[in-house]
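K.L.:
Sharing a model prediction with you, sequence too.
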Amino acid sequence: MTFYSIAKNTVKSILMPLYRIEVIGREHVPKEGGVLLCSNHISNLDPPVVGITSARPISFMAKEELFHAPVFGKMLKHLKAFPVKRGMSDREALRKGLQILKEGNVLGLFPEGTRSKTGEVGQGLSGAGFFALRTNAHVIPCAIIGPYKLFSKLKVVYGPPINMDELRSQKASIEETTEVIMSHIRKLKDEYR
């Protein structure tokens, strides 16, 4: 058993009952091939919650500062996370993300780049559109519907893959593609609220 699966099972046994997590649409995540999983961001608990509700291991992009914490930084590496420098184009992080997708794995992103203060889905940064257009990965929208309150229900909703062929044929820009992804997340949130 890997460190990832031990950590996942441990965290799952704690968070699932604490937040009464309901998972909807997990079957939309393809069992194989590259997957770009894009979720809204409302809490520091979002990465573990998405991680424990997905059937497949996820590599998350995480802000570089987290990797400087002595113990936590090492744990993040074992949990398949990798650093990204915020506020600039981080070529190394983009290369790593492309590699994960091209190797047929799951890349997890919170396109807003930071937690939403209002709980509403904000504007996405261009990274989501970049990965969606540069690879043949399945793009799966995910909505976390909170709030995170002990013993009250939290929903994690996975939507069907977003059709990228149409966007590619229209020669959509990275920004337009990101906005399409964000609109799918908003729709899920509105539908399952």
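P.N.:
Yep, that arrived.

K.L.:
Only C-alpha atoms from now on, for both contacts and neighbour counts.
P.N.:
OK.

K.L.:
Run through the residues that contact S126.
P.N.:
When contacts are counted by CA atoms under 8 Å, 6 or more residues apart in numbering, S126 touches P111, I174, E175, T178.

K.L.:
any idea how far it lies from H41?
P.N.:
Per CA to CA, to the nearest Å, S126 is found 16 Å from H41.

K.L.:
ditto for F130
P.N.:
Relative to H41, and taking CA to CA, F130 is found at 19 Å.

K.L.:
G124 too?
P.N.:
11 Å.

K.L.:
So what touches stretch 13-20?
P.N.:
For stretch 13-20, using CA under 8 Å, 6+ apart, the contacting residues are I21, V49, Y148, K149, L150, F151, S152, K153, L154.

K.L.:
For A137, which non-adjacent residue is closest in space?
P.N.:
Nearest residue to A137, sequence neighbours excluded (CA to CA, 6 or more residues apart in numbering): G34, at 4.5 Å.

K.L.:
another one to put next to it:
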Amino acid sequence: MGRLSNKLYSVGQFVCRTYFRLFYRIKVEGKENIPSDGGILLCSNHIHLLDPPFVGAFLKRQTRFMAKAELFDAPILKRLLPKLGAFPIRRGMSDRQALRTGLKLLKDSEMIGLFPEGTRSKTGKLGKGLTGVGFFALRSNASVVPCAVIGTYKPFSTLKVVYGPPVDMESARENKISAEEATEQIMSGIQRILDENHH
């Protein structure tokens, strides 16, 4: 990441924070659960198009979001997304190139933001996670941090983001569990946050 990109990202974060604080009652919890260094896999539920900027706006570390390849076809986004650190993935996490890129970023101690469900939840309930997420968790030494967006994006309502304690992947890696099982453990971590914040 060049300095320009980081500067652009910081400006983007500032704009997003300002927007969210103007239009919603914002609560951010659990930032202390995000390690200050090393690779991180930040895995969140997905309820709205604005989830990526919301999940990343209040964190010190830059989040490199894995975004649907179609977004990179849009004229403005095509130039903007790479500058903001995002990288494309073709449908459904079976994109080898994207998996290689993601692993390299984690190895380089970057933080990757993922939405394991692969698509927005229509009901607000957490769906099934894609196996590729477990693949990242098992194939890297990254910390896996579950995250949940809670509330609604209706103007002036309360919108909360909670970063949970890292999911223990050490034993999963040692026991050579399947990527599917690893994904299930990560999804359980996200579900736990949702359950704890259920009103």
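P.N.:
Yep, it's here. Note that the coordinates shown come from a computational prediction; the quantities given were computed from them, not determined experimentally.

K.L.:
Need the TM-score between these chains.
P.N.:
The TM-score (TM-score structural alignment, normalised by the length of the first structure) is 0.97; 193 aligned residues with a CA RMSD of 1.1 Å.

K.L.:
need the contacts of S126 of the first structure in JSON lines with secondary structure and neighbour count, can you?
P.N.:
Converted to JSON lines, the contacts of S126 of the first structure look like this (DSSP: H, G, I helix; E, B strand; the rest coil; neighbours: other CA atoms under 10 Å):
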{"residue": "P111", "secondary structure": "coil", "neighbour count": "24"}
{"residue": "I174", "secondary structure": "helix", "neighbour count": "20"}
{"residue": "E175", "secondary structure": "helix", "neighbour count": "16"}
{"residue": "T178", "secondary structure": "helix", "neighbour count": "25"}
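
K.L.:
Among those residues, which pair sits farthest apart?
P.N.:
Across these, the longest distance by CA to CA is 12.3 Å; it joins P111 and I174.

K.L.:
residues shared between the contacts of the two?
P.N.:
Taking CA under 8 Å, 6+ apart as the criterion, P111 of the first structure and I174 both touch S126, G127, A128.

K.L.:
can you tell me which residue in the second structure aligns to the second one?
P.N.:
To tie it back to what came earlier, the one meant is G127 of the first structure. Aligned counterpart of G127 of the first structure in the second structure: G132 (TM-score structural alignment).

K.L.:
centre of the chain versus stretch 71-86 of the first structure, how much separation?
P.N.:
Taking CA atoms, centre = their mean, to the nearest Å, one finds the center of stretch 71-86 of the first structure at 15 Å from the center of the full chain.

K.L.:
whoops, stretch 143-152 of the second structure was the one
P.N.:
8 Å.

K.L.:
which residue in the second structure lines up with R115 of the first structure?
P.N.:
So R115 of the first structure corresponds to R120, using TM-score structural alignment.

K.L.:
What of V180 of the first structure?
P.N.:
Match for V180 of the first structure (TM-score structural alignment): Q185.

K.L.:
burial of the match of R115 of the first structure, as a residue count?
P.N.:
18 (other CA atoms under 10 Å).

K.L.:
surely it meets I47?
P.N.:
Yes: judged on CA atoms under 8 Å, R120 of the second structure makes contact with I47 at a distance of 5.1 Å.

K.L.:
Please point out which parts of stretch 176-194 of the second structure sit buried.
P.N.:
For stretch 176-194 of the second structure, a neighbour-count test (16 or more other CA atoms under 10 Å) marks 179-180, 182-194 as buried.

K.L.:
what number of residues lie near the aligned partner of I24 of the first structure in the second structure?
P.N.:
Matched by TM-score structural alignment, I24 of the first structure corresponds to E29 in the second structure. For E29 of the second structure, the count of nearby residues is 12 (other CA under 10 Å).

K.L.:
ok, E29 of the second structure - contacts?
P.N.:
Going by CA under 8 Å, 6+ apart, E29 of the second structure touches K160, V161, V162, Y163.

K.L.:
Could you do C43 of the second structure as well?
P.N.:
Contacts of C43 of the second structure (CA under 8 Å, 6+ apart): G113, L114, F115, P116, V144, V145, P146, C147, I186, I190.

K.L.:
and the counterpart of K189 of the first structure in the second structure, how far is that from F23 of the second structure?
P.N.:
Mapped onto the second structure by TM-score structural alignment, K189 of the first structure lines up with L194. The gap separating L194 of the second structure from F23 of the second structure is 23 Å, by CA to CA.

K.L.:
do I76 of the second structure as well
P.N.:
24 Å.

K.L.:
Equivalent analysis for V11 of the second structure, please.
P.N.:
For V11 of the second structure, the distance to F23 of the second structure equals 19 Å [CA to CA].

K.L.:
Over to A74 of the second structure?
P.N.:
From A74 of the second structure to F23 of the second structure the distance is 26 Å (CA to CA).

K.L.:
and these two? which has more neighbours close in?
P.N.:
Ranked by neighbour count (other CA under 10 Å), A74 of the second structure and F23 place F23 first, with 15 against 11.

K.L.:
wait, L101 of the first structure sits on I58?
P.N.:
No: using CA under 8 Å, L101 of the first structure is not in contact with I58; the gap is 10.7 Å.
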